[in-house]
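Participant: Generate a structure from the sequence data that follows.
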Amino acid sequence: MSTRSLGLSDRLQEYLLAVGVRETDVQRRLRAVTDNHPLSVMRSSAEQVAFLQLLLKAINARRVVEVGVFTGYATLGFALALPEDGIVHALDISAEFPAIGRPFWEEADVARKIDLRIAPAAESLAALRREGLEGLVDFVFIDADKTGYLTYYEEALALLHPGGIVAVDNVLWSGRVIDPGADDQDTVAIRAFNERVKDDSRVDLVMLPVGDGLTLARKR
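Facilitator: Predicted coordinates:
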């Protein structure tokens, strides 16, 4: 839950965006619109989306699952990074927020690559498995309700093929994961997720201080 990477000053963030991130004009405008939203803190950082776009291209991804869409800023980035036959299965519980991004998806000519599904994420993930996508997905991005992270992670591993990657956002949770006084439901859930995956022998793993903390797990 951070629009910038942890620890960056305003000046460093401005410099990073100026020389280290390549956004299209449509991406910049959707980011600006999102930043004027009362819940703008839910937006993925520009550098995180750019990093994941590069990752998608590096692994030649064609099928992506996004758990948690908000205004679709990351969705737009993913769709832009995919080839013409690529698809982003974008899962969200709210139709209101993705509606903000849809005109930008259409303007960027990637709306045809986005399969937006409005339902509880666990239901949509189970539906993808029923539709025969188990073992066929290249990349999964999880950035939704924190209490559901472990469930979404298990569903992601079922959908991914060996070598596929799941990326999980907010794993440092603005530093609250190391605050002994932070015992709210979300913080407890993120700590539990981090402890669970660190020793998961089914994946290769790294946690990066990008955005609000990003865990990448490659299915073995």
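
Participant: contacts and neighbour counts: CA atoms only from here.
Facilitator: OK.

Participant: Spatially central residue in the chain, please.
Facilitator: Here the mean C-alpha position of the chain is nearest to the C-alpha of residue 141 (CA atoms, centre = their mean), at a distance of 3.8 Å.

Participant: this one as well, want them side by side:
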Amino acid sequence: MTTATPTAARPVTPLGILTAHLQTALKQLQHAEDATESVQKALELAIGLEEYVNACTTPESKDLSAIARKTQGEPWDQRFSDGETVRHLEQEMLSGHVEGQFLKMLVHMAHARRILDIGMFTGYSALAMAEALPIDGVLVACEVDEYVASFAQELFDQSLHGAKIQIKLAPAIDTLKELVSQGEVFDFVFIDADKREYVQYFQLLLDSGLLAPNGFICVDNTLLQGQPYLTERSANGAAIAEFNQVVAEDARVEQVLVPLRDGVTLIRRV
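Facilitator: Okay, the predicted model is just below:
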């Protein structure tokens, strides 16, 4: 049995992309000393930030580390279909160490007992949040890809807190509607799924009662490689820009966009 060789992760956050551009610029400016010095200083600031933040953040648990290692070693470029639509899976979809600890801290601070995870992938963020739940806490995870759900479930079964997680295998919108019909309510919701459906998730959470009166919503990728504030946007970038505007204009909530990794927005009903 051969083991897949982990490939280097491509830059997918504003900071990572900025660092890559600065590295390229520095090579191009080797003969322009004044410009090179300024770019070198900018690069040192950018390239050292993520490593320092990681070093100053509580280490991930061995169970989370196991998910990260297995995800990084998986040949995701060979897996594209979720049964109905083409879905490009890649290791960069993993939330990662700092964001995982950030979510875990938020769950502790919110004293959450019931969590809804919209978009699970290999389960890193789900397990990070489950680690902060009380022993009788519950996390319902929405995932559309059968292979990914099985991948995550195997890792949950081997972990200390995986029993708190219930995977719902279906399109997230369908699962949310089912949960509404069952009268389910959640203290904390994490959204990290199809960017084009973010507005639907948000509105359904507020309109249906799925979100507890004092509950919180946490939304990932709200900076999406800087695209929401740049002129050149992909379809996902345009969807995130629309989502950010919808949230900002909704008088029912207050929010803060935190420039953590690829952008995380915290939302509270007022």
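
Participant: re the thing from before, identify the residue of the second structure aligned to the residue nearest to the centre of the first structure.
Facilitator: Under the alignment (TM-score structural alignment), residue 141 of the first structure pairs with residue 190 of the second structure.

Participant: distance of that match from residue 128 of the second structure?
Facilitator: To residue 128 of the second structure, residue 190 of the second structure is 12 Å away according to CA to CA, to the nearest Å.

Participant: which residue lines up with residue 178 of the first structure in the second structure?
Facilitator: Per TM-score structural alignment, residue 178 of the first structure is aligned with residue 229.

Participant: Enumerate every residue touching the closest residue to that match other than its chain neighbours.
Facilitator: Distances taken as CA to CA, 6 or more residues apart in numbering put residue 241 closest to residue 229 of the second structure, at 7.5 Å, once the chain neighbours are dropped. Going by CA atoms under 8 Å, 6 or more residues apart in numbering, residue 241 of the second structure touches 222, 227, 228, 229.

Participant: so what corresponds to residue 241 of the second structure in the first structure?
Facilitator: By TM-score structural alignment, residue 241 of the second structure lines up with residue 191 in the first structure.

Participant: Surely that match forms part of a helix?
Facilitator: Yes: with DSSP: H, G, I helix; E, B strand; the rest coil as the criterion, residue 191 of the first structure is located in a helix.

Participant: Was I right to think residue 165 of the first structure contacts residue 216?
Facilitator: Yes: between residue 165 of the first structure and residue 216 there is a contact under CA atoms under 8 Å: 6.7 Å.

Participant: Same drill for those two, tell me which one is more crowded.
Facilitator: Looking at residue 165 of the first structure and residue 216 with other CA atoms under 10 Å, you find the greater number of neighbours at residue 165, namely 28 against 18.

Participant: any idea what that one aligns with in the second structure?
Facilitator: Applying TM-score structural alignment, one finds that residue 165 of the first structure aligns to residue 216 in the second structure.

Participant: check which helix or strand covers residue 47 of the first structure.
Facilitator: Element membership for residue 47 of the first structure, per DSSP states H and E: helix 46-58.

Participant: Equivalent analysis for residue 104 of the first structure, please.
Facilitator: Take DSSP H and E as the rule and residue 104 of the first structure turns out to sit in helix 96-107.

Participant: Pull up the aligned stretch in the second structure for that helix.
Facilitator: With TM-score structural alignment as the criterion, helix 96-107 of the first structure aligns to 147-158.

Participant: secondary structure class for residue 129 of the second structure?
Facilitator: The three-state label given to residue 129 of the second structure by three-state DSSP is helix.

Participant: Now for the aligned residue in the first structure for it: which residues touch it?
Facilitator: Here residue 129 of the second structure is matched to residue 78 in the first structure, going by TM-score structural alignment. By CA under 8 Å, 6+ apart, the contact set of residue 78 of the first structure is 49, 52, 53, 56, 64, 88.

Participant: what's the helix or strand for the fifth one?
Facilitator: Assigning secondary structure by DSSP H and E places residue 64 of the first structure in strand 63-67.

Participant: just the last one next, same as before
Facilitator: Residue 88 of the first structure belongs to strand 87-92 when assigned by DSSP H and E.

Participant: Show me what that strand is packed up against.
Facilitator: With contacts defined as 3 or more CA pairs under 8 Å, 6 or more residues apart in numbering; DSSP states H and E, strand 87-92 of the first structure has these neighbours: strand 63-67, helix 73-81, strand 114-118, helix 121-130.

Participant: got the buried residues for the longest helix along the second structure?
Facilitator: In the second structure, with assignment by DSSP state H, the single longest helix is helix 33-55. Residues of helix 33-55 of the second structure classed as buried by neighbour count (16 or more other CA atoms under 10 Å): 36, 39, 40, 42, 43, 46, 47, 50.

Participant: Check stretch 82-97 of the first structure too.
Facilitator: Residues 82, 86, 87, 88, 89, 90, 91, 92, 93, 95, 97 are the ones in stretch 82-97 of the first structure that count as buried (16+ other CA under 10 Å).
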